[in-house]
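*Asks:* just the structure for this:
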Amino acid sequence: MELSFKHQLGLVCVIMLFPALCFCQEYTKSRATFYGTSDGYGTPTGACGFGEYGRAMNWYDGRVAGVSDLWRNGAGCGTCYQVRCLVPELCDTNGAYLVATDQGYGDRTDFVMSPRAFLKLGRDEYSSEELKKYGTVDIEYKRVPCTYTGNVLFHIKETSTNPGYFALVILNVNGIHDVTAVELYQMGQWKSLNRNYGAVFDFPNPPSGEIRLRFRVSGMSDWVDPMIVIPSNWQPGNTYATKVQLK
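*Replies:* Predicted coordinates for the structure are as follows:
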């Protein structure tokens, strides 16, 4: 049965729109290795500046990794990936879902994984232990939407001082989004925070009262309004839950 031009045009539009709806990214071939920690979780230090959050990253339960080119000068911090190894007799078909929390380099690798993440590559406990003997394995990976639980968080870095210096990390950014800019409202206008390093944005002379912030993410044309203000008595290390949950 032949389709009319009208139906053919509609079918083409659906086909063109479908990849945008499902984010059907192709897998990229690479290599992965792992680093050691005493408990298998991630490390609280690293080039993203996540601190203790970088050890577990919400429900990912320590399945984290340092990445090389995917770090993208810090824009790749907090992004999520599906990583599958390519040793058929040992590798799980789903592999590991993990978060980029650091910058890391191995032997021609894109991922230097925490022990908990690397062990997820194997189809069972025996297979995972056998994969560890390889040290570095061939993989394929693709970026996937993050699925953190809870709303977006503003974590004030421990290096901040009130008053005088303000630095923060934005956490729990779900979906396929990069935090591209952060602004602070001061004296009737929005002023840009500087990306100090990794996911850390700072402002050298914050206002003495409440702090109002907004941020921008890739894939959205408008600024994201967190619908909260940080109180004037904020302290380094405080974390504030916004009323925003991205998808």
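*Asks:* could you use CA atoms for every contact and neighbour count after this?
*Replies:* Fine.
*Asks:* any idea where the strands of the protein begin and end?
*Replies:* According to DSSP state E, the chain carries its strands in the segments 28-34, 64-67, 80-85, 96-103, 111-113, 137-144, 153-156, 166-171, 179-186, 189-192, 194-197, 200-203, 213-217, 239-241.
*Asks:* so the fourth one versus strand 80-85, what angle?
*Replies:* This points to strand 96-103. If you take axes from the mean of the first three to the mean of the last three CA atoms, to 10 degrees, strand 96-103 sits at 110 degrees to strand 80-85.
*Asks:* among the strands of the chain, which comes closest to residue 17?
*Replies:* Shortest distance between residue 17 and the strands of the chain, using CA to CA, is found for strand 137-144: 18.1 Å.
*Asks:* for the protein, what's the longest helix?
*Replies:* In the chain, taking DSSP state H as the definition, the longest helix is helix 5-22.
*Asks:* mind listing what's buried along it?
*Replies:* For helix 5-22, the neighbour count (16 or more other CA atoms under 10 Å) marks no residue as buried.
*Asks:* roughly how far is it from the heart of the chain?
*Replies:* Relative to its chain's centre, helix 5-22 lies at 31 Å (CA atoms, centre = their mean, to the nearest Å).
*Asks:* try stretch 137-148
*Replies:* Centroid separation between stretch 137-148 and its chain, computed with CA atoms, centre = their mean, is 11 Å.
*Asks:* now render the strands of the chain as JSON lines, adding mean neighbour count.
*Replies:* Listed next are those as JSON lines, based on neighbours: other CA atoms under 10 Å:
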{"stretch": "strand 28-34", "mean neighbour count": "20"}
{"stretch": "strand 64-67", "mean neighbour count": "29"}
{"stretch": "strand 80-85", "mean neighbour count": "24"}
{"stretch": "strand 96-103", "mean neighbour count": "27"}
{"stretch": "strand 111-113", "mean neighbour count": "28"}
{"stretch": "strand 137-144", "mean neighbour count": "19"}
{"stretch": "strand 153-156", "mean neighbour count": "21"}
{"stretch": "strand 166-171", "mean neighbour count": "23"}
{"stretch": "strand 179-186", "mean neighbour count": "18"}
{"stretch": "strand 189-192", "mean neighbour count": "13"}
{"stretch": "strand 194-197", "mean neighbour count": "16"}
{"stretch": "strand 200-203", "mean neighbour count": "22"}
{"stretch": "strand 213-217", "mean neighbour count": "19"}
{"stretch": "strand 239-241", "mean neighbour count": "18"}
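*Asks:* for comparison, sequence B:
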Amino acid sequence: MAPALLQASSFRFSFALLAFFSLSNYCSCFNPRLYNFTESKDASSWSVAGATWYGSPNGYGTDGGACGYGSVVGTAPFYSMVSAGGPSLYKSGEGCGTCFEVKCTSNAACSGNPVTVTIIDECPGCVSESFHFDLSGLAFGAMAENSQADQLRNAGQLEVQFRRVECNYQGYRVNFRVDPGSNNNYFAVAIEFENRDGDLSEVYLQQAQNPNEWLPMQRSWGAVWKLDSGGTALRGPFTLSLKSLQSGETLVAQNVIPAEWQPGATYSSDVNF
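*Replies:* Now for the predicted structure:
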């Protein structure tokens, strides 16, 4: 049945071997604390988790990631404020795109102020606590008092508090990045920048030539969804229908993939949750 239409690795316990990079390499034009990325739902819903960091001290951690976002996590609207999640956060890929506030008070360098991160990778070995964030170096340091980011990263591992919040990629619409292996019989796409819940439970594809048929896509891995046509050529343009995992809200990106789509290309819709 067609969905209702609504318009609108390896455990990276890396301390970077304490190879201190000069803070002068970090662009002072961006302050993670000041970026209005999310809005909390419940001021009393903090839980406890473990936190480590990986990658370069001021980098975005992942060199690819188990969600399929690639290096885009180092640019707007993520701004490297990202994290790999232990199994209870990554959720076999279902947790990709979810947003959390994370803060620390367990170290003298902690500011106690929350920073917002998006789950963009998996940390399968992060199982010593019920919840674990393997943060990017930049996100880990952003929990520190001013000028104490390196001191906080030196701690390597911390106890933190966290809570889930709504994603709010201001000014951005949902993006669809076509997998380089896609062809006329197999179509796969990484779905990025979903506001609010950030995660998806269902994706359907509709071909312009058959507007009465919605073809269900399957989660390939992470945030990548796929459709194998079974040998029947798929013909664009494609309309994609997305169903949010948490709220069940449905969003339709009409004709977002053009007729002459290209593997590896990214197509931006004009809608978001």
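*Asks:* what sits against the residue lying closest to residue 126 of the second structure once chain neighbours are set aside?
*Replies:* Of all residues not flanking residue 126 of the second structure in the chain, residue 86 sits nearest, at 4.9 Å (CA to CA, 6 or more residues apart in numbering). By CA atoms under 8 Å, 6 or more residues apart in numbering, the contact set of residue 86 of the second structure is 122-127, 131-134.
*Asks:* out of these, flag the one nearest to residue 213 of the second structure.
*Replies:* residue 122 (34.5 Å).
*Asks:* need the counterpart of that closest one in the first structure.
*Replies:* Aligned by TM-score structural alignment, residue 122 of the second structure pairs with residue 103 of the first structure.
*Asks:* how near is its match to residue 112 of the first structure?
*Replies:* Separation of residue 103 of the first structure from residue 112 of the first structure (CA to CA, to the nearest Å): 9 Å.
*Asks:* shared neighbours of the two, anything?
*Replies:* Residues touching both residue 103 of the first structure and residue 112 (CA under 8 Å, 6+ apart) are 66-67.
*Asks:* OK, contacts around residue 67 of the second structure?
*Replies:* Residues in contact with residue 67 of the second structure (CA under 8 Å, 6+ apart) are 93, 96, 120-122, 221-224.
*Asks:* just want the most central residue of the first structure.
*Replies:* Centroid-nearest residue in the first structure: residue 78, 1.5 Å away (criterion: CA atoms, centre = their mean).
*Asks:* what does it correspond to in the second structure?
*Replies:* That one, residue 78 of the first structure, aligns with residue 97 by TM-score structural alignment.
*Asks:* could you find the closest non-adjacent residue to its match?
*Replies:* Leaving aside its sequence neighbours, residue 97 of the second structure sits nearest to residue 198 (CA to CA, 6+ apart; 4.8 Å).
*Asks:* now do residue 104 of the second structure
*Replies:* Closest to residue 104 of the second structure by CA to CA, 6+ apart is residue 160, at 4.6 Å.
*Asks:* identify the farthest-apart pair in the contacts of residue 67 of the second structure.
*Replies:* 122 and 224 (14.1 Å).
*Asks:* counterpart of residue 264 of the second structure in the first structure?
*Replies:* Aligned by TM-score structural alignment, residue 264 of the second structure pairs with residue 237 of the first structure.
*Asks:* what of residue 155 of the second structure?
*Replies:* Going residue by residue (TM-score structural alignment), residue 155 of the second structure aligns to residue 134.
*Asks:* then residue 135 of the second structure?
*Replies:* Under TM-score structural alignment, residue 135 of the second structure pairs with residue 113 in the first structure.
*Asks:* okay but its match is in contact with residue 31, surely?
*Replies:* No. Contact criterion CA atoms under 8 Å: residue 113 of the first structure and residue 31 do not qualify, at 10.8 Å.
*Asks:* residue contacts, the closest residue to residue 99 of the second structure other than its chain neighbours?
*Replies:* Closest residue to residue 99 of the second structure apart from its sequence neighbours, by CA to CA, 6+ apart: residue 118 at 4.4 Å. Each residue near residue 118 of the second structure by CA under 8 Å, 6+ apart is listed here: 78, 81-83, 96-100.
*Asks:* I am finished for the moment; much appreciated.
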